[in-house]
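J.: Compute the structure for the input listed below.
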Amino acid sequence: MIMDLNNTIALILGGGRGTRLFPLTKIRAKPAVPLAAKYRLIDIPISNCINSGLNRAYVLTQFLSESLHRHLRQTYTFDHFSGGFVELLAAQQTVNSGTDWYQGTADAVRKNLVHLRESWIKHVLILSGDQLYRMDFRDMMKTHIESGAAATIAGIPVTRKDASALGIMQVDDTGRVTGFVEKPQTEEEIAKVRMEPSWIDARGIESQGRDLLASMGLYIFDKDLMVDMLENSLHSDFGKEVFPEAINTHKVQLHLFDGYWEDIGTIRSFYEANLSLASKNPPFDIRNRHSPIYSRPRFLPPTIMGDAKITGSLIADGCRIGDNVTIENSVIGLRTVIGDNVTIKDSVVMGADFIEMRGAERDGKLPVGVGAGSVIQGAILDKNCRVGENVRILNEAKVDHQGEDDDLQIRDGISIVIKDGQIPDGFSC
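T.: The predicted structure is shown next:
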């Protein structure tokens, strides 16, 4: 049975300041961070919605939302007959909700309940704007309806080493959630929510030593229940407060998932997820024709390259790559310019927002792109970077954290050139 989502609205939570993704979030909201050479993080949950037959969604955010708003406006335009929309709801001052910023995910939804008063809305799908996964939400809705639950949560089997960063659930034989521990740190806490691996195996998923079920932060709520819980509490967060309370007062069902899922919450996870997509057999297939990833259509020329050796990499449109260039295990974004004799390894280069014409007046700035003779390894170059000639960005000193306002900063041992940053000729680190 295929469930339709005609009575469902998606709420995609844009997150807070995104401090763990700084400096990529210095000038943009977390869901607007570029991904896999040509997409943005927000394209993942929206694409999952569209591929599930759900074309009505609100994106809730409050910090640096201008570029995100522009991306949504230029990308997700539906015909006049489907009634589809993807709209951004930024924090704003209203008569009823006050003047405060969102205090958390639940508070963000509470302050936008006016948009959920439509009589056609029966269910609310709560999604995160910073995760990489592919899911048909019709399957999750099927679990929700057939179980008779008031709320359903997606969960994934994990090992104990992953538990300390996730919310861990315990369920009974029917899949009803009966216990929850947020980020357990001790064996005693883990023991409270441990599952028998045989329970997982019996549901067609190989446990492979995994005996814990982690919340993916994806929820389906009956709208009336969700509205009632938010209006009659001061809870600020779904994962820490609303969901645990719902377990005690209503039937909450697990929707078991075992596909690829990555929470892009830190610089390290962002870096590793991007490079994994460039591998020969990526854990997440961005080329799946049955469930494509949608993004803004662009009319760019093909990439042109000289005598270059490229292995295990993603190369986007509109690039210009010079002679004697080596690119290994890297992601090269839209409109990237790479000079002659350049080596780029294990790096994410986000490209540029524009094509800079040769000979253009630059007011003393270096050309956009990576200059001749430079070596980049283990780094992230944000958009519109101007890296000079004979630059070496290798983090040879193995620094873990460095810089706050510099054009080149280091987080989690990864060198990052910030958006519009400029690195002078001959620089080395």
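J.: drop to CA atoms for contacts and neighbour counts, all remaining ones
T.: Fine.
J.: Can you spell out which helices and strands pack onto the longest strand belonging to the chain?
T.: Secondary structure of the chain read by DSSP state E shows that its longest strand is strand 212-222. Strand 212-222 sits against strand 123-128, strand 151-158, helix 160-163, strand 167-171, with contacts defined as 3 or more C-alpha pairs under 8 Å, 6 or more residues apart in numbering; DSSP states H and E.
J.: Now show me the structure for the sequence below, then we'll compare the two:
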Amino acid sequence: MRAIGIILTGGKNEQLGQLAAGRAVAAMPIASSYRAIDFTMSNMANSGIQKVGVVTQYNSRSLIDHLSSAKWWDLGRKYGGLFIFSPYLIRDNFLWYRGTADALYQNISFLKRSNEPYVIIAPGSHIYKIDYAKLLTYHIEQEADITLVCKQLEESNCSNYTVVQMDEKKRIIHLEDKPLDPLTNVISMGIYVIQRTLLIRLLETISSEDRFDLVNDLLIRYRKKLKMMGYL
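T.: This is a model prediction of the structure:
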């Protein structure tokens, strides 16, 4: 596949209580023998993605232990493979990830060393099934700069999500993060496709301006400048 995968495992989530106590949400047990991240990992492996980077931060030990056997997803290969990234402390870097965009920027060398032209970014805590190969084909056919996977909710209260408004051709014309008065009931799933070199350029730009959030500082800020498409 012509894309690498990056899985963001997120920080602490107090809403889940004891289910996520002492562990990353992505490591939360599902049906006793699975972890939440298994669904995203399986989606990527089944879609033909051969190189996956997992960005960890909060209480990542159990998650790293779980991922230690990459052969589960056929990622223990000579070319490609599974890469796990945690915040590291050096003289010029003494902070944890300050946001989702910063988490990507601190691991930008992974993007620069890769040869695949596209990047698929996905959360590691969601339970879903998707064919990323079809998503990538859609992204290329639409000649999009960034494609967001979206979902239409049945409930009208979408204030806890990034709300998406699209035109009749599914081009995104408005994005708002956790709005008090949502314009639609279509939300972003936190899954994105973007050209690798474009992502590198955008991350370097917003990082130089001390901006750290993927949604507010990149997607919303550049929505009018870039062609963003929704994938339902």
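J.: Can you give me the TM-score here?
T.: TM-score for the superposed pair, counting by TM-score structural alignment, normalised by the length of structure 2: 0.91. Supporting figures: 228 aligned residues with a C-alpha RMSD of 1.9 Å.
J.: how about the helices and strands packed on strand 212-222 of structure 1 in CSV, adding mean neighbour count and distance to Met140 of structure 1?
T.: As requested, those are arranged in CSV below (neighbours: other C-alpha atoms under 10 Å; distance: least, C-alpha to C-alpha, whole Å):
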stretch, mean neighbour count, distance to Met140 of structure 1
strand 123-128, 23, 10
strand 151-158, 24, 8
helix 160-163, 16, 23
strand 167-171, 22, 16
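J.: Tabulate those (a markdown table), appending distance to Gln253 of structure 1.
T.: Conversion of these to a markdown table gives the following (distance: least, C-alpha to C-alpha, whole Å):
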| stretch | distance to Gln253 of structure 1 |
| --- | --- |
| strand 123-128 | 14 |
| strand 151-158 | 5 |
| helix 160-163 | 20 |
| strand 167-171 | 8 |
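J.: list the contacts for the equivalent of His235 of structure 1 over in structure 2?
T.: Using TM-score structural alignment, the partner of His235 of structure 1 in structure 2 is Arg211. Counting by C-alpha atoms under 8 Å, 6 or more residues apart in numbering, Arg211 of structure 2 makes contact with Ala101, Asp102, Asp217.
J.: Let me have those in CSV, extended by neighbour count.
T.: Below are the contacts of Arg211 of structure 2 laid out as CSV (neighbours: other C-alpha atoms under 10 Å):
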residue, neighbour count
Ala101, 23
Asp102, 21
Asp217, 20
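J.: In helices, which of those residues fall?
T.: Ala101, Asp102 (DSSP state H).
J.: I'd like to know which of the contacts of Arg211 of structure 2 is nearest to Gln165 of structure 2.
T.: Asp217 (18.1 Å; C-alpha to C-alpha).
J.: Could you measure from the nearest residue to that closest one once chain neighbours are set aside over to Asn185 of structure 2?
T.: By the measure of C-alpha to C-alpha, 6 or more residues apart in numbering, the closest residue to Asp217 of structure 2 outside its immediate chain neighbours is Arg211, 6.0 Å from it. With distances taken as C-alpha to C-alpha, to the nearest Å, Arg211 of structure 2 is found 28 Å from Asn185 of structure 2.
J.: ok, now Gly76 of structure 2?
T.: For Gly76 of structure 2, the distance to Asn185 of structure 2 - C-alpha to C-alpha - is 40 Å.
J.: So which of these two has more stuff around it?
T.: The neighbour comparison of Gly76 of structure 2 against Asn185 (other C-alpha atoms under 10 Å) goes to Asn185, with 19 against 16.
J.: any idea how far that one is from Leu153 of structure 2?
T.: Plainly put, Asn185 of structure 2 is 6 Å away from Leu153 of structure 2 if you go by C-alpha to C-alpha.
J.: so which of the helices and strands packed on strand 212-222 of structure 1 comes closest to Lys30 of structure 1?
T.: strand 123-128 (10.6 Å).
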